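Engineer: Got a predicted structure plus its sequence, pasted below:
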Amino acid sequence: MKNIITNLNKAFDHRTRLGIMSLLMVNEWMDFNGFKEMLDDIKDGTLASHLKALEKEKYIEIRKQFVGRKPNTSYRATASGKKAFNDHLNALEAILKMVE
């Protein structure tokens, strides 16, 4: 069991980061407001810090652009982010199978 637990990725320890990555696995790009809508009761600063942590790990990339005259920041999972997240999910699944 110890070896399986070491396969869990600390970057995804928090439920907000799990939520962010889950959303990015099924959406090519998502903007900040989209995350706020989908992740209930999250404050702007909290969301921004979790996005920054995932960006630091190079698990997400950021695109800044203007939509009309308004600035818009969008995010997507990188190839390494998708792999790391899938590896994390596989480790969780392995742990659950051991419990059954």
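Structural biologist: It's in.

Engineer: drop to CA atoms for contacts and neighbour counts, all remaining ones
Structural biologist: OK.

Engineer: What segments of this protein are strands?
Structural biologist: Along the chain, the segments classed as strands by DSSP state E run 30-31, 60-67, 70-77.

Engineer: now for the shortest one, which elements pack on it?
Structural biologist: In terms of contact count using 3 or more Cα pairs under 8 Å, 6 or more residues apart in numbering; DSSP states H and E, strand 30-31 is assigned the packing partners strand 70-77.

Engineer: dropping in the other structure now:
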Amino acid sequence: MPDDDLDPVIHAPARLRVVATLVGLGRGDSISFPRLQQLLDMTAGNLSTHLRKLEEAEYVTITKTFEGRQPATFVALTETGRGAFERYSRRLRALLGDAS
């Protein structure tokens, strides 16, 4: 299986970490941007850049709201994103299995 079969949106290491973290949430669940940033130990700017790419691919949704008077941003994996991660994982396992 050639490497180009791996989804390039997910294959970037930082985006892979984001999606792998989000897939651990329940379907329909979201996580706050600051909590995701903390879990991944990423700067806000770096995380925002990668989330934008994932959002453009319709792999995540970003919801901006208010908690009291404070703005709050939440991130959730879409069903499209969940499916893409599952396909990516299968292809990666197949690629690694062929290498041994």
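Structural biologist: Happy to help now that I have it. Computed from a predicted structure; not experimentally measured.

Engineer: TM-score for these two?
Structural biologist: Remark: TM-score between the superposed chains equals 0.89 [TM-score structural alignment, normalised by the length of structure 1]; 97 aligned residues with a Cα RMSD of 1.1 Å.

Engineer: re earlier: so can I have TSV of the strands of structure 1 showing distance to His50 of structure 1 and mean neighbour count?
Structural biologist: Conversion of the strands of structure 1 to TSV gives the following (distance: least, Cα to Cα, whole Å; neighbours: other Cα atoms under 10 Å):
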stretch	distance to His50 of structure 1	mean neighbour count
strand 30-31	14	17
strand 60-67	11	14
strand 70-77	12	17
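
Engineer: Turn those strands into a markdown table, including distance to Asp40 of structure 1.
Structural biologist: Written out in a markdown table, the entries for the strands of structure 1 read as follows (distance: least, Cα to Cα, whole Å):
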| stretch | distance to Asp40 of structure 1 |
| --- | --- |
| strand 30-31 | 15 |
| strand 60-67 | 21 |
| strand 70-77 | 18 |
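
Engineer: What segments of structure 1 are helices?
Structural biologist: Using DSSP state H, the helices of structure 1 run over 2-5, 15-26, 32-38, 44-56, 79-99.

Engineer: Spatially central residue in structure 2, please.
Structural biologist: For structure 2, the residue nearest the mean C-alpha position is Val19 (2.4 Å; Cα atoms, centre = their mean).

Engineer: which residue lines up with that one in structure 1?
Structural biologist: Taking TM-score structural alignment, the alignment pairs Val19 of structure 2 with Met21 from structure 1.

Engineer: quick one, what contacts that match?
Structural biologist: For Met21 of structure 1, the set of contacting residues under the criterion of Cα atoms under 8 Å, 6 or more residues apart in numbering consists of 77, 85.

Engineer: Could you report the distance from it to Asn86 of structure 1?
Structural biologist: When Cα to Cα, to the nearest Å is the yardstick, Met21 of structure 1 and Asn86 of structure 1 sit 10 Å from each other.

Engineer: OK, contacts around the closest residue to Leu92 of structure 1 other than its chain neighbours?
Structural biologist: Residue nearest to Leu92 of structure 1 in three dimensions, not counting chain neighbours: Leu8, with 7.1 Å by Cα to Cα, 6 or more residues apart in numbering. Listed by Cα under 8 Å, 6+ apart, the contact set of Leu8 of structure 1 reads 87-88, 91-92.

Engineer: change it to 10 Å
Structural biologist: 84-85, 87-92, 95 (Cα atoms under 10 Å, 6 or more residues apart in numbering).
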